[in-house]
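Undergrad: dropping a prediction and its sequence here:
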Amino acid sequence: MIPMDAPPAPSQEVYLQMCMKKAEVVYQVPTCILNAIHQVESGGSLDARMTSKNKNGTEDFTPMQINTGWVSYFTKHFGITASHLKADTCLAVQATAYVVRYEINRAGDFWTGVGRYHSPTPWRAIQYRNAVAAQAQRFGCVIR
């Protein structure tokens, strides 16, 4: 039984921000960047079951829009499926931060890594990186 004086559960937005702060600590991807990715990818949607189909036949899942290519990687290496990601907002945020950090490390450059979260195609990655940078300023990032 829940005591009557128990604090209320956090709102979805507060919970999302808590998850982003945790992901920042674990993966060293700033919360303002994760917020910007969330905004660019889904317009800030909180619909955890969000799925989008891409022109190339892949799908993106959750408001962070994690691509099936990465979902396959997570399933193979960690046993994490699209259903897991859609059922757990924090897991989806952690997965996003993992991908961004992976791509930053692979590229050796922060912004190239951010762009590659969206696409390995250079011109698409540049467009995406610019969109994320613009949004990131709204969430407190200082862009140099």
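TA: It's in. Numbering: from 1, shown residues only.
Undergrad: can we go C-alpha only for contacts and neighbour counts from here?
TA: Will do.
Undergrad: mind listing the helices in this protein by residue range?
TA: 12-27, 31-42, 68-78, 82-87, 89-107, 110-118, 122-138 (DSSP state H).
Undergrad: what angle do helix 31-42 and the last one make with each other?
TA: Pointing back at helix 122-138 there. Comparing the axes of helix 122-138 and helix 31-42 via axes from the mean of the first three to the mean of the last three Cα atoms, to 10 degrees yields an angle of 120 degrees.
Undergrad: putting a second one here so we can go through both:
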Amino acid sequence: MQKYCPFLSAMLFSITLLPHAALAKTRSVEEERLIGSCIRKASLGKPWLEKTLWGLRDQEAGWLGAEIRNSNGSHDLGPLQINSWWVPRIAGEVQRSEKQVRNWLRFDACFNAEAARWVFLSALRSSGDYWTAVGIYHSPTLWRQRRYQKAVARHLQERFGDNVFR
């Protein structure tokens, strides 16, 4: 995980003061470029991992500052919608407070993309199966995993074509 960028702090402080409707308007070409750059960095030069992160991003469709409440009381945070359930584990990994990690997940596109990589690769290590890991990224519930896997596969095909991993 990368360390927090102090420059981003000032910019993000001003974003947090905007009302929700104004925040939605901040999803600009510049923000998408930033998120794309962070996905490329988080993929560590591995094309299959970059494509995977793009598939997750396209399905999740979050934005900088996003904090979406789920029916179970958790929240999905930032561009790749990292579930707040992961905050304590990530905080332990980077040895930072949960409050700080939650803020980074919401407002630091690169931290969010790196966390998405970590969540996905953790699921891949534990399951040993690519599509199972894609499903686990979304939910521990099997039927939700299957629905999510199909949605991500569709996004991958739309973005990269039918031969996405060839």
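TA: In hand now; what should we look at? Only a predicted model underlies this, so the values are computations on that prediction, with no experimental measurement involved.
Undergrad: mind checking what residue 119 of structure 2 lines up with in structure 1?
TA: Structural alignment places residue 119 of structure 2 opposite residue 99 in structure 1 (criterion: TM-score structural alignment).
Undergrad: pretty sure its match contacts residue 115?
TA: No: using Cα atoms under 8 Å, residue 99 of structure 1 is not in contact with residue 115, being 11.0 Å away.
Undergrad: more neighbours, these two?
TA: Ranked by neighbour count (other Cα atoms under 10 Å), residue 99 of structure 1 and residue 115 place residue 115 first, with 26 against 21.
Undergrad: how much space between the more buried one and residue 77 of structure 1?
TA: 23 Å (Cα to Cα, to the nearest Å).
Undergrad: try residue 103 of structure 1
TA: 17 Å.
Undergrad: the two - which one has more neighbours?
TA: The neighbour comparison of residue 103 of structure 1 against residue 77 (other Cα under 10 Å) goes to residue 103, with 21 against 9.
Undergrad: report the contact partners of the more buried one.
TA: 112-114, 116-117 (Cα atoms under 8 Å, 6 or more residues apart in numbering).
Undergrad: can you add distance to residue 56 of structure 1 and give the helices of structure 1 back as CSV?
TA: As requested, these are exported to CSV (distance: least, Cα to Cα, whole Å):
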stretch, distance to residue 56 of structure 1
helix 12-27, 29
helix 31-42, 17
helix 68-78, 11
helix 82-87, 18
helix 89-107, 20
helix 110-118, 13
helix 122-138, 14
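Undergrad: surely residue 70 of structure 2 meets residue 76?
TA: Yes: Residue 70 of structure 2 lies in contact with residue 76 (Cα under 8 Å); the separation is 7.2 Å.
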